[in-house]
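Enquirer: show me how the following folds:
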Amino acid sequence: MIRFVFRFLGLWILAAAFIFLVYDGTRSIAADRLEIFSFEAIWTAIHQPSLDEVRRLVERHFPPWATDPAMRQVLVAPAWLVLGVVGMVLVLLGRKKKPLIGYARR
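Expert: Below you'll find the model as predicted:
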């Protein structure tokens, strides 16, 4: 059951990543220069208080020398890239196990 949830969420997130990729592409073509939506801009537009809460949570549980550069890199990355990686990880976590062949089967 949990594998189904992982696959379901992963596919929806991958669909959102594809939508943002197409959106960035059309904006870039229309502007005649590279236009990329950052993950932070998307998250801020959807729900700003949750972004602030995640920042406080990360700052509270991890040392600043380790989290500040990492979190900043994720937030300034293109939205389609971040969502694509998260979606792929969820789909891989939800994949079915390979059947065992030979004596390893029990």
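Enquirer: contacts, neighbours, all on C-alpha from now
Expert: Fine.
Enquirer: and Asp52, how close does it get to Arg3?
Expert: 30 Å (Cα to Cα, to the nearest Å).
Enquirer: what about the two, which has more around it?
Expert: Arg3 (15 against 11; other Cα atoms under 10 Å).
Enquirer: dump the residue contacts of that one.
Expert: Contacts of Arg3 were listed using Cα atoms under 8 Å, 6 or more residues apart in numbering, and they are Leu93, Gly94, Arg95, Lys96.
Enquirer: report the buried members of those.
Expert: For the contacts of Arg3, a burial check counting by 16 or more other Cα atoms under 10 Å picks out Leu93, Gly94.
Enquirer: what about the helix or strand hosting Val58, distance to the chain center?
Expert: Per DSSP states H and E: Val58 is located in helix 39-61. Offset of helix 39-61 from its chain centre (Cα atoms, centre = their mean, to the nearest Å): 14 Å.
Enquirer: this one as well, want them side by side:
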Amino acid sequence: MIRFLLRFLGLWLLAGGFVALVLDGVRSIASSRLLYTPLGDAWAAASATSLGQALGDADLPAGGWSHLAAPLLQAPLAAVLIVLGLLLLLAGRRRA
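Expert: Predicted coordinates for the structure are as follows:
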């Protein structure tokens, strides 16, 4: 049952990553330059309060914010979703 849920969530994240990739591609073609949606912007658009709570509750040591969280929130949404989806698919795969 757990493997099914991991694969199911992985497929949804992978599909969401490809949708974000297509949307970013369309925006890039329309503006004639490379554009991508950062993870932080998408998270803030979906739920600004949860982003604020996650950032406020993070007990990062000094310099941890600039070295870990800030680059992750600036990463392309499509890449993050595709990588997370692939990791969940690998975690839920059947053992040989």
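Enquirer: so which of the contacts of Arg3 of the first structure are in helices?
Expert: Leu93 (DSSP state H).
Enquirer: so can I have a markdown table of the contacts of Arg3 of the first structure showing distance to Thr44 of the first structure?
Expert: Compiled in a markdown table, the contacts of Arg3 of the first structure are given as follows (distance: Cα to Cα, whole Å):
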| residue | distance to Thr44 of the first structure |
| --- | --- |
| Leu93 | 28 |
| Gly94 | 29 |
| Arg95 | 32 |
| Lys96 | 35 |
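Enquirer: check the mean deviation of the host helix or strand of Asp68 of the first structure from the second structure.
Expert: Using DSSP H and E, the secondary-structure element containing Asp68 of the first structure is helix 64-76. Here the mean offset of helix 64-76 of the first structure against the second structure after fitting is 1.8 Å, by mean Cα distance after the TM-score superposition for the first structure.
Enquirer: how about residues contacting that helix?
Expert: Helix 64-76 of the first structure is contacted by residues Ser38, Phe39, Glu40, Val58, Glu59, Val82 when judged by Cα under 8 Å, 6+ apart.
Enquirer: filter those down to the buried ones.
Expert: For the contacts of helix 64-76 of the first structure, a burial check counting by 16+ other Cα under 10 Å picks out Ser38, Phe39, Glu40, Glu59, Val82.
Enquirer: for the first structure, longest helix please?
Expert: Longest helix in the first structure, counting by DSSP H: helix 2-31.
Enquirer: re the thing from before, closest to Ala17 of the first structure out of the buried ones among the contacts of helix 64-76 of the first structure?
Expert: Using Cα to Cα, Val82 is the member of these that lies nearest Ala17 of the first structure, at 7.9 Å.
Enquirer: mind listing what the closest one touches?
Expert: Ala17, Phe39, Val74.
Enquirer: ok, the residue most central in space within the first structure to Ala77 of the first structure distance?
Expert: In the first structure, the centroid-proximal residue (Cα atoms, centre = their mean) is Leu83; its distance is 2.9 Å. Using Cα to Cα, one obtains 10 Å as the distance from Leu83 of the first structure to Ala77 of the first structure.
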